[in-house]
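[1] what would the 3D arrangement of this be:
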Amino acid sequence: MRRNSAGAAGLLLLVALTSAATVTAQTISGDPQLRSASVLVLDEQGRQVYAKNSRAVKPIASITKLMTAMVVLDSGAPLDARITIAEADRDRLRNSRSRLRIGEATLTRRELLMVTLMSSDNRAAAALARTHPGGTDRFVEAMNRKAQALGMADTRFADSSGLDNRNRSHAEDLVTLIRAAARYPLIREATARGELTVYPYADGTPLEYRNTNSLVRNPTWTVELSKTGFINEAGHCLVMRTEIAGRRLDVVFLDAVGKLTPIGDSNRLKSWLSGTEVVAGR
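    Predicted coordinates:
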């Protein structure tokens, strides 16, 4: 009699587990309702988890700054060298703002890299290119050589900040960019950091910066590397290496309408892969 009860209980457990697995499989195979125009999600073995318009070439805005950082670090330029923001670093294309005052703000090259990557400061990115051996033009040439060497055949760069809409790529190439950038400890450190305080002025006035990707400050997320971007032509963009449901993933969201859409897509992706109800939001 006990054997029959145990057998019945085992059968019920098997049915329950099978049903749960079926529900999870159905949830993951469904539509995650991602809103970005181009999306690519790959696991660390390079297997495709999700894709939408992944080869559509688009402006990539400040995603550019990951390449900027790699070129700076590849150059071997001293990271402790102090650089003063100059008139040449002013954005005359879009008149974007910066709290790094021209002729006054001085930071080390390492600090400029941190500010460029974490808070996407355009003057910092311009200063890094300007102080490269041979100047800004040679720096941009080095960015394009690096892209070609990495096999990013459909990617082109025109400046170090991403303000120029001729900086163009697609999601497949940008996964290559994520994977290359992740090999640099400083890039991982900077892009996964939530906040940073620097002291660029002679009077010791601090400047506090926050990461433009709010997910790095969210305790429910594990973000190893990330970069956001926005110009009108590119829409809102986000690339990152993260862990979801025990899987390390490289994620690209491009050309989203709405500032919060890439964050919403990240949460929708997480819900989908975790087998839970897809969350609402933009």
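[2] could you use CA atoms for every contact and neighbour count after this?
    Will do.
[3] which neighbouring elements make contact with whichever strand or helix holds Gly7?
    Taking DSSP states H and E as the criterion, Gly7 maps to helix 2-29. When contacts are defined as 3 or more C-alpha pairs under 8 Å, 6 or more residues apart in numbering; DSSP states H and E, helix 2-29 sits against helix 261-274.
[4] please tell me how far Leu113 sits from Val72.
    8 Å (C-alpha to C-alpha, to the nearest Å).
[5] between these two, which contacts overlap?
    Residues touching both Leu113 and Val72 by C-alpha atoms under 8 Å, 6 or more residues apart in numbering: Leu128.
[6] more neighbours: these two, which one.
    Each of Leu113 and Val72 has its neighbours counted (other C-alpha atoms under 10 Å); Leu113 has more, 29 against 22.
[7] report the contact partners of the more buried one.
    Ala69, Ala124, Ala125, Leu128, Ala190.
[8] next helix or strand past the helix or strand hosting it?
    Here Leu113 sits within helix 109-119, counting by DSSP H and E. Using DSSP H and E, the next helix or strand after helix 109-119 towards the C-terminus is helix 122-130.
[9] angle of that next one against helix 109-119?
    140 degrees (axes from the mean of the first three to the mean of the last three C-alpha atoms, to 10 degrees).
[10] could you name the helices and strands sitting against helix 122-130?
    Packing contacts for helix 122-130, counted by 3+ C-alpha pairs under 8 Å, 6+ apart, involve helix 64-75, helix 109-119, helix 135-149.
[11] and this one, so I can compare the two:
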Amino acid sequence: MKIWRIGLINNIWGVLTALLFLIICGEAIILTRQLSLYLSLDKIARIEQAAPILAKPRLSYRRIADDAVVFSQHDEVDRTKEKMIREKENFIFADLERMKLSVFQEGILMKEVSVQGKGKEGTFFETPNGLYKVRSKEENHFSTIGHVWMPWSIHFYGNYFIHGWPSYRDGTPVAETFSGGCIRISSRDAKEVFRFARRGMPVLIQSGSILSENAHATSTYFQRVDRTRMQERSPLLSGGAALAVDFDTGEILFAKNKTTPYPIASITKLMTGLVAIETINRFRHLTVSGKDSTFPDAPTSLEGETFQSQDFLYPLLLGSRNDVAELYRRTAGGFVETMNQKARGIGMTNTYFADASGASVENVADAEDLFRLLQYIARYKQPVFAVSGVSKKTIRSLSSKKSYIWENTTWPFDDGIFLGGHAGLTSTGKETIAGVLRVRFGEQDERKIAIIVLDSFDRIDDVRALIAYLEEEFVYGTVFTQKGIFPTEIRTGASLFHALPKWR
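    The predicted model follows:
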């Protein structure tokens, strides 16, 4: 037994010794590998330090809006042209150094004409080297910038066109010294090029205008300047307050009493819809009761009808139904106080809600606050904003199975410019509106503009007057700036434009 125990101990000791040896060897291998890796990295570092620094390859092009490509090197234009010829493409090529415009069909030169005018550097029409495409065609386009008719116009980017000889509204051709810009050819040649051009066709430009590394395309507002006027022109409005703001950039284009609170009437329902969608389950079934239908303005009774909570947004925001606003208020406890809390959270410091429908004259806000509300809903509760912009919607009652058609009462026109918002009528007969509309600036640029009008005798007339003023007074143009120098003044034709400050 003693010998057996001694043998067992010896065996265990042998196993432990072998394990210890393996561990030591393993550590040595790891250390050796780490040392080898360190020496390799050190060697690589020394090699890299000794190697010459290679310059980062420069891009020969840059992409700008609408899939246009601006080339920073002349040879890139040549390579692109050769490639399109090789691939037998149809395209238009304008060599503005030689003042020639060429038409290629299946890679073969079919016609070459003289260019009689081109965009000047630092204007809305400067056309640098690049690859563009035909976006639209008009037999006679009226330039909102130059205030002239441009026959056989081919639009290929921003405010850039190929067109024939311009004329004034009365048909008088412009003088040869007229510096309207764009790529101008004779009207006879323009007609032929117009007939050849197809939407989407490449337009390749070879120009003396090359963008440097620190140059870039800047899009901003320019205001028309009339030095014969003693004071700035303003739209004639009946409203006590008005505001027109670029919805994306926040640039103020027009303001009148923008921080003065006025009764907002049913504009209130924008906040009502916002709070309803945040506090009430959108799939919850709600039923209109007799208590909700106490408002005498409803042309069709919804008493007893059941819809999902989210579907009630349509009669609320399209039909401006007070009974739906009351239904939402009754469904969620402390609803009106939540509306006021939400207003404060958004930054609406001049706003107060006394009810959910806007029937009370105590529901007040200023134009700036309503712009903040529109922006918030569009950014964070887009479905609510989208509902407010629908022209017509049919929904079916879950209880009676009856279908109801709701038409937009805020902007009752099928003109495609109204994107969302709401209007109202105060107890004193004044009208209000807070909406986002498409407004055309320059030749082709449409911008989303928030327009708020309060205390108005006719909200539609006031909105149309504001749109006409904006389209007449402002241009949203793309200007290619060199060396970071941005032009504050641009002359085109007989018009002079000043860059609009970002905030005022």
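[12] sorry, back to before: let's have the helices and strands packed on helix 122-130 of structure 1 in a markdown table, adding distance to Lys58 of structure 1.
    As requested, these are exported to a markdown table (distance: least, C-alpha to C-alpha, whole Å):
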| stretch | distance to Lys58 of structure 1 |
| --- | --- |
| helix 64-75 | 12 |
| helix 109-119 | 21 |
| helix 135-149 | 16 |
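[13] so the helix or strand harbouring Ile92 of structure 2 matches what in structure 1?
    Secondary structure assignment for Ile92 of structure 2, by DSSP H and E: strand 91-95. Aligned using TM-score structural alignment, strand 91-95 of structure 2 spans no residues in structure 1.
[14] so what's the gap between that strand and the chain middle?
    Mean-position distance between strand 91-95 of structure 2 and its chain equals 30 Å (C-alpha atoms, centre = their mean, to the nearest Å).
[15] so how many other residues sit close to the alignment partner in structure 2 of Ser271 of structure 1?
    In structure 2, the residue paired with Ser271 of structure 1 is Ala468, using TM-score structural alignment. Burial measure for Ala468 of structure 2: 14 neighbouring residues, criterion other C-alpha under 10 Å.
[16] check Val203 of structure 2 too.
    Counted by other C-alpha under 10 Å, the residues lying close to Val203 of structure 2 total 21.
[17] residues contacting it?
    By C-alpha under 8 Å, 6+ apart, the residues touching Val203 of structure 2 are Phe91, Ile92, Phe93, Ala94, Leu131, Tyr132, Lys133, Val134, Phe156.
[18] could you export those as a markdown table, including neighbour count and distance to Glu27 of structure 2?
    A markdown table is the format used below for the contacts of Val203 of structure 2 (neighbours: other C-alpha atoms under 10 Å; distance: C-alpha to C-alpha, whole Å):
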| residue | neighbour count | distance to Glu27 of structure 2 |
| --- | --- | --- |
| Phe91 | 26 | 70 |
| Ile92 | 26 | 72 |
| Phe93 | 20 | 71 |
| Ala94 | 23 | 72 |
| Leu131 | 23 | 63 |
| Tyr132 | 21 | 65 |
| Lys133 | 23 | 67 |
| Val134 | 20 | 70 |
| Phe156 | 23 | 70 |
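[19] ok, so of those, who is nearest Leu437 of structure 2?
    Set against Leu437 of structure 2, the nearest of these by C-alpha to C-alpha is Phe156 (24.7 Å).
[20] stretch 362-374 of structure 2 maps to which residues in structure 1?
    The aligned range for stretch 362-374 of structure 2 is 166-178, by TM-score structural alignment.
[21] ok, now stretch 140-150 of structure 2?
    Against structure 1, stretch 140-150 of structure 2 falls on no residues (TM-score structural alignment).
[22] can you check stretch 202-210 of structure 2 too?
    With TM-score structural alignment applied, stretch 202-210 of structure 2 matches no range in structure 1.
[23] please report how far the residue positioned nearest the centre of structure 2 lies from Gly345 of structure 2.
    Structure 2 has Asp248 as the residue nearest its centroid, 5.8 Å off, counting by C-alpha atoms, centre = their mean. Distance of Asp248 of structure 2 to Gly345 of structure 2, given as C-alpha to C-alpha: 20 Å.
[24] same check, this time on Ile395 of structure 2
    Distance check for Ile395 of structure 2 against Gly345 of structure 2: by C-alpha to C-alpha, it reads 33 Å.
[25] out of these two, which sits in the busier spot?
    Ranked by neighbour count (other C-alpha under 10 Å), Ile395 of structure 2 and Gly345 place Ile395 first, with 16 against 10.
[26] can you tell me what that one aligns to in structure 1?
    Ile395 of structure 2 maps onto Val198 of structure 1 when the alignment is built from TM-score structural alignment.
[27] okay, the residue lying closest to Thr276 of structure 1 once chain neighbours are set aside and Gly10 of structure 1: tell me how far apart.
    The shortest distance from Thr276 of structure 1 to any non-neighbouring residue, by C-alpha to C-alpha, 6 or more residues apart in numbering, is to Thr27 (7.4 Å). Thr27 of structure 1 sits at a distance of 26 Å from Gly10 of structure 1 (criterion: C-alpha to C-alpha).
[28] who has more neighbours, those two?
    When Thr27 of structure 1 and Gly10 are compared on other C-alpha under 10 Å, the one with more neighbours turns out to be Thr27, at 19 against 12.
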